[in-house]
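[1] From the sequence below, what's the structure:
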Amino acid sequence: MSNVLTAAQTRFLRGQAHGIKAMLQVGGKGVTDALVAELDAALEHHELIKVKVGAADRESRDAMIAELVERTASALVQRIGHVAVLYRQSRDRRQIVLPRA
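    Coordinates of the predicted model:
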């Protein structure tokens, strides 16, 4: 599964993510191996999650989100303020069926 989403898939996932709460929070220590492992497990189980990034400025938040996306091979669906929505299709138990186009 490529981590590139079409516009229709992004729109669909944004709608799915609307009602969920942030599962993980990136704190003062930044992106650690333990955080990436926890995020990886959460993506495998839920496929679509919200992550709250607590960084002071926008550039730091963007860098942390980009690192999380890269290290988990996920797709960034949406970013609003301190919250990012990430998606990665589960290897074993696929729950979300994306629209084709």
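
[2] Every contact and neighbour count from this point should use C-alpha atoms.
    Will do.

[3] Which strands or helices does the helix or strand hosting Q9 pack on?
    Per DSSP states H and E: Q9 is located in helix 7-17. The elements that helix 7-17 packs onto, with contact taken as 3 or more CA pairs under 8 Å, 6 or more residues apart in numbering; DSSP states H and E, are strand 48-53, strand 75-80.

[4] Let's compare: structure for the following, please.
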Amino acid sequence: EQVNLALEARELIKISILQNCEENRYELADALTQATKAELVRVLGKTLVLYRKSINKSQIVFPKSK
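    All right, here's what the predicted structure looks like:
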């Protein structure tokens, strides 16, 4: 629930995985994206970057593709 609240407030979040976590970081990322309906932007070491457009107030604007 905390991840959902953070995504709604900020749209783009970083999640740090603890060093002692034994789960595969890609499996963890997959589980989080499915549970939150977010997109995985990137896995950098033990950090996951997730994005989900806010329902109430979209802050991030992507450039239109040509």
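
[5] Got a TM-score for the pair?
    After superposition, the two chains reach a TM-score (TM-score structural alignment, normalised by the length of the second structure) of 0.86; 63 aligned residues with a CA RMSD of 1.2 Å.

[6] need the helices and strands packed on helix 7-17 of the first structure in a markdown table with distance to V97 of the first structure and mean neighbour count, can you?
    Shown next, in a markdown table, are those (distance: least, CA to CA, whole Å; neighbours: other CA atoms under 10 Å):
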| stretch | distance to V97 of the first structure | mean neighbour count |
| --- | --- | --- |
| strand 48-53 | 12 | 22 |
| strand 75-80 | 15 | 18 |
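
[7] Turn these into JSON lines, including distance to G15 of the first structure.
    Output for those, formatted as JSON lines (distance: least, CA to CA, whole Å):
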{"stretch": "strand 48-53", "distance to G15 of the first structure": "11"}
{"stretch": "strand 75-80", "distance to G15 of the first structure": "10"}
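
[8] and for the helix or strand that the helix holding Q9 of the first structure is followed by, what span of the second structure is it aligned with?
    Where DSSP H and E defines the elements, the next helix or strand beyond helix 7-17 of the first structure is strand 22-26. Aligned by TM-score structural alignment, strand 22-26 of the first structure corresponds to no residues of the second structure.
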